[in-house]
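# Need a 3D model of the sequence below.
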Amino acid sequence: MNAYIFPGQGAQFSGMGLDLYEKSAVAQELFELANNILGFNITDIMFEGSAEDLKQTKVTQPAIFLHSVILAKVLGSHFKPNMVAGHSLGEFSALVANGCMNFEDGLKLVSKRALAMQQACEMQPSTMAAVLGLDDAIVEQICADTAGIVVAANYNCPGQLVISGEIEAVDKACNALKEAGARRALVLPVGGAFHSPLMEPAREELAAAIEATTFSKPICPIYQNVTASAVTDEAAIKTNLISQLTAPVKWTQSVEQMITDGATLFTEVGPGKVLQGLVKKINRNAETASAVFETDAS
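Sure, this is the predicted structure:
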């Protein structure tokens, strides 16, 4: 069974999407539509901008979404998912690719999500840290025992968990994690505490937009970050998508469940190969690939 997986923030690179724009009339049309929807030429930044330009919150999330979704669209009949999943932001890409949302609505939600997250970050200084080499249960317990807000945020693969919360609480937890034997506990260069209770203002803002968006029956199940299980019901998908901003990304559990449910090939759709690396660390026998567009599907 074919599982298509969609990357999240951090996968961006200068020049992303240019090959699609140059090779496909369908891609050109969608990129130009995106420029109109966003109210600025995101294509200029994606194709020619610096790494610093691509780090802007209003750019990063829509850029990764566009690269992933447009690649899936130009694959045409070659895009045959039996199941999909996306890491954090990638869940929105997955939902457009599997027919649950249309392109325009997906892009509008991603843009709103990026701006809402930025505002939440500005309301309270916060951060995230990568923890390597400890069991999840130990990390969870140390977070629970640490004063202030700090929680497990991204279950990326066995032995790699990202924590998220208030700066002082994350620093304290990192010290305790190192004492407990973590190989590394490294604060990440991010703008805030994503997938933690500190994203509640963003969740509330995004919830209204998601509720007002029409969702359709997907062509295949999506394994959502919040549940790590196959979901096809539109109402449940909406509920899980709203919860996603303040809940952890259960990527390890999602991949394990997809394999249990019959996934034999994981194809990453979008920039980079980060998710393929995580899949291999979760199950080294899993087959992985990058989605590649060769000729004009229009």
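
# For the rest of this, base every contact and every neighbour count on C-alpha atoms.
Fine.

# now Gly10, what's its secondary structure?
At Gly10 the chain is in coil, as set by DSSP: H, G, I helix; E, B strand; the rest coil.

# Quick one: neighbours of it, just the number.
By other C-alpha atoms under 10 Å, 15 other residues sit near Gly10.

# Against Gly90, how distant is it?
Gly10 sits 11 Å away from Gly90, going by C-alpha to C-alpha, to the nearest Å.

# do Leu132 as well
23 Å.

# Contacts only, for Ser243.
With contact set as C-alpha atoms under 8 Å, 6 or more residues apart in numbering, Ser243 has these partners: Arg203, Val226.

# Apart from its neighbours in sequence, what residue is nearest Thr213?
Spatially, and ignoring its direct neighbours in sequence, Thr213 is nearest to Asp105 (6.9 Å; C-alpha to C-alpha, 6 or more residues apart in numbering).

# how about this one, so we can line them up?
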Amino acid sequence: MSKVIMFSGQGRPVIGMGKTIADTTQKTKDIWDCATDLSGIDIRKIAFKGPMPKLIETTNQQVIVTAINLSMFSMLEELKDDTIYLGHSVGEFSALYASGALSLEDTIKAVVYRSQIMHKISCECKAGMYVVKDLSKNELANILSCSEFSEKLDICCDNVNHQVIGGEIKDLKPFCNELRCQGYEVAKLDVSGAWHTKIMSRGCDELYDALKEVTINKPKYSLVMNVSGKEENNPEQIKTLISKHLISTVEWKSSLETCREKGGREFLELGNKKTFNSTCESCFSPFSDWNYKHFNDLKWEV
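Here you go, the predicted model:
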């Protein structure tokens, strides 16, 4: 039986996030200091005090999410070699760090490069992302294909039972209104652009080039990646997938299924909020040999 460590991404920021963990230990203090120094952003001030528009901005939110994820990881007991790592969207960089593919400094650098590229593109058009609840990816794809927005919007994340759709607001809002009229629950995500959509296309090459400034190693531990939904261990392939990540669907359902195939039964989420409990339940409820916990469910001493 393997433990699966899952790192959450952005989209659910709250003022005060990370405050209880940022300087809990010397390790967490070092992580937040490193993220502050390499990003040039006072992430403690923005995370703890806002304002919300600054916290939502992806150049800030991605770095803050990463600092929280890595701080939680640093406080875990030593993990076994058969631990499996994965992260959702920007959370994937935390998984890269945990698996040994990236150093702390290169993890922060990569997140900063990614967030700056995404922010630059997002400033060129008004775009966003919405969660669509209680639909499979195929069901949402069928509804989208029959609409006038089929070539304009993209399914950003296959979150098992809750999908995420993104695109320009002028297309996204009327499509989401159609979904509401059909009885589906739709909610806006607190992000500043449409990630994992065709809008981000020109950012792929930019990110690939920027990643020349970081060293990607062969992971020491099992790493499952969003774009393929499979285990990856080739550094050049990892670099390619990170770059394609900007326009590709987060294949979270496939990723979780890969973890189970590899023996994953204990699922632990690291991140500001519980976001993966329902996705795990939707994937694994037919089985009785798995369990889910969030970092905040654990007890630790400092």
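
# How alike are these chains, TM-score-wise?
Put the two chains on top of each other and the TM-score (TM-score structural alignment, normalised by the length of the first structure) is 0.88; 294 aligned residues with a C-alpha RMSD of 2.4 Å.

# What is the neighbour count of Val131 of the second structure?
Val131 of the second structure is flanked by 21 other residues according to other C-alpha under 10 Å.

# you'd agree it is in a strand?
Yes - Val131 of the second structure sits within a strand when classified using three-state DSSP.

# The residue lying closest to it once chain neighbours are set aside: how many residues sit nearby?
Closest residue to Val131 of the second structure apart from its sequence neighbours, by C-alpha to C-alpha, 6+ apart: Val164 at 4.4 Å. Counted with other C-alpha under 10 Å, the neighbours of Val164 of the second structure add up to 24.

# repeat for Ile5 of the first structure
For Ile5 of the first structure, using other C-alpha under 10 Å, the count is 31.

# again with Ser282 of the second structure
Applying other C-alpha under 10 Å, we find 15 other residues in the vicinity of Ser282 of the second structure.

# And the helix or strand containing it, what's buried?
Element membership for Ser282 of the second structure (DSSP states H and E) is helix 277-284. For helix 277-284 of the second structure, the neighbour count (16 or more other C-alpha atoms under 10 Å) marks Ser278, Thr279, Cys280, Glu281, Cys283, Phe284 as buried.

# Against Lys217 of the first structure, how distant is Pro81 of the first structure?
Separation of Pro81 of the first structure from Lys217 of the first structure (C-alpha to C-alpha): 15 Å.

# Of these two, which one has the most company?
Neighbours per residue (other C-alpha under 10 Å) separate Pro81 of the first structure from Lys217, with Pro81 holding more: 18 against 15.

# any idea how far Ile259 of the first structure is from the residue nearest to that one when sequence neighbours are not counted?
Among residues not flanking Pro81 of the first structure along the chain, Asn2 sits closest, at 5.3 Å (C-alpha to C-alpha, 6+ apart). For Asn2 of the first structure, the distance to Ile259 of the first structure equals 10 Å [C-alpha to C-alpha].

# repeat for Asp296 of the first structure
Asp296 of the first structure is 32 Å from Ile259 of the first structure, by C-alpha to C-alpha.

# cool, and Val150 of the first structure?
Where Ile259 of the first structure is concerned, Val150 of the first structure sits at a distance of 31 Å (C-alpha to C-alpha).
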